Structures are given as structure tokens and as C-alpha cells.
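J.: following is a predicted model, sequence given first.
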Amino acid sequence: MDHSKNIKRSDFRGAAHYRIVVEGVLDERWSDRMAGLSIERDKTKGDKPRTILSGKIRDQAELSGVLDSLYGLHLTIVRLEKVEQEEPNSL
């Protein structure tokens, strides 16, 4: 079965707002390393702590750098979403 039809393609030309949810705790002091994204603890109850990174990312290269940094810290990415505008965290 081909699931590729269900994948929404993103346009990477120019800046966009993103929300990234990772499993684990990331201190706010990492914001500079994460392209200046805001870093907040996910307040929802669950088995494992989660952190939400959100904000404006300039381009695909900057997004790749953030994801690479998260990978280097061994943080599991739970969700990555491009949002129309920066919204208060609603997860």
C-alpha cells in the first residue's frame, strides 16, 4: 500500500513557524543552539517528560541544524509541525 499520497508536502522557501515536541527535558539555556526557539516544559501529564520548542525558523538549513542538535542530545522527536502562526502551546 502506498502511503505517500497521505504525506503533506511543505514549501521550504523562506521562514516559517514550527513547533517541535521532544521526549525528555531540555533547559531554556539551549535556546541559542536551537536557532533561538522558545523552550518550554510540556505541562500535560504523561509517563515521560516532554519539551516544546517553538518559533520562527529561517530556512530548511536552520531546521536541519535544530533537528541535528536534538539528535546529538539523544532526544526523541515526538512531533514536528509547521504552524501558520506562532500560537500559545496547546499540546
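T.: Looks like it came in fine.
J.: C-alpha only now, for contacts and for neighbours.
T.: OK.
J.: in what helix or strand does the spatially most central residue of the chain lie?
T.: Central residue of the chain (CA atoms, centre = their mean): Ile20, 1.8 Å from the mean position. Applying DSSP states H and E as the criterion places Ile20 in strand 16-23.
J.: what's that strand packed up against?
T.: Under the contact definition 3 or more CA pairs under 8 Å, 6 or more residues apart in numbering; DSSP states H and E, strand 16-23 sits against strand 50-57, strand 76-83.
J.: comparison target below:
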Amino acid sequence: MSATDDNIKSTFSFSKPAIYQIKVLGKVPSSWSERLSGMDLSYRNKKSGVETTLIGKMSDQAQLSGLLISLYELHMSVLSVEKLNTNI
């Protein structure tokens, strides 16, 4: 294992809370906010259609995985998933 691998492991943990930003193509119904772990929803019109941005705290990677499964069940195309903050 290289020093870079050690550095990545020390800064990224699957079991710690973090704030995530997820972008999907389409409009996620605001009524789904609670099912989506209480994420804040915002909408933006793009040439390709409406894009929904979800931002919120996930307690760990398992909760993030569950959220992504819920988006899959809504037939949403996930455009990006970004970890914004781990110092919470």
C-alpha cells in the first residue's frame, strides 16, 4: 500500500457522517424529502430538462446507499454524488 492510499483511507471513512450533494435528472417530488433522509431539494432548469439537487447529512455510507436506492426506485438518473464536508 502506498502513502497515497494511506492518506485516502485516513481522510475518508465509510462509517462517519458527512454532507453530500447529489444531482439527478428530473424533478424529485418534494413529498419524497422525508423518504430521502430529509435532504434539502432544489430545482434548476437545464437544456436537458429539470435537474434536482439534494443536499444533506448522511450518517454513513449505508444511509447514502439507501438514498441512492430510493432514487433508483423513482427512476431518476443520478448525474453526480459529491461529498461536501466531513467536519460535522
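T.: Yes, it's here. Note that the structure is a prediction, hence the values are computed from the model and not measured.
J.: redo the helices and strands packed on strand 16-23 of the first structure as a markdown table? Include distance to Val25 of the first structure and mean neighbour count.
T.: Putting these into a markdown table (distance: least, CA to CA, whole Å; neighbours: other CA atoms under 10 Å) gives the following:
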| stretch | distance to Val25 of the first structure | mean neighbour count |
| --- | --- | --- |
| strand 50-57 | 6 | 22 |
| strand 76-83 | 11 | 14 |
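J.: okay if I get these as JSON lines plus distance to Val66 of the first structure?
T.: Supplementary listing: those in JSON lines, determined by distance: least, CA to CA, whole Å:
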{"stretch": "strand 50-57", "distance to Val66 of the first structure": "9"}
{"stretch": "strand 76-83", "distance to Val66 of the first structure": "11"}
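J.: okay, now Gly26 of the second structure: neighbour count?
T.: Residues within reach of Gly26 of the second structure, counting by other CA atoms under 10 Å, total 20.
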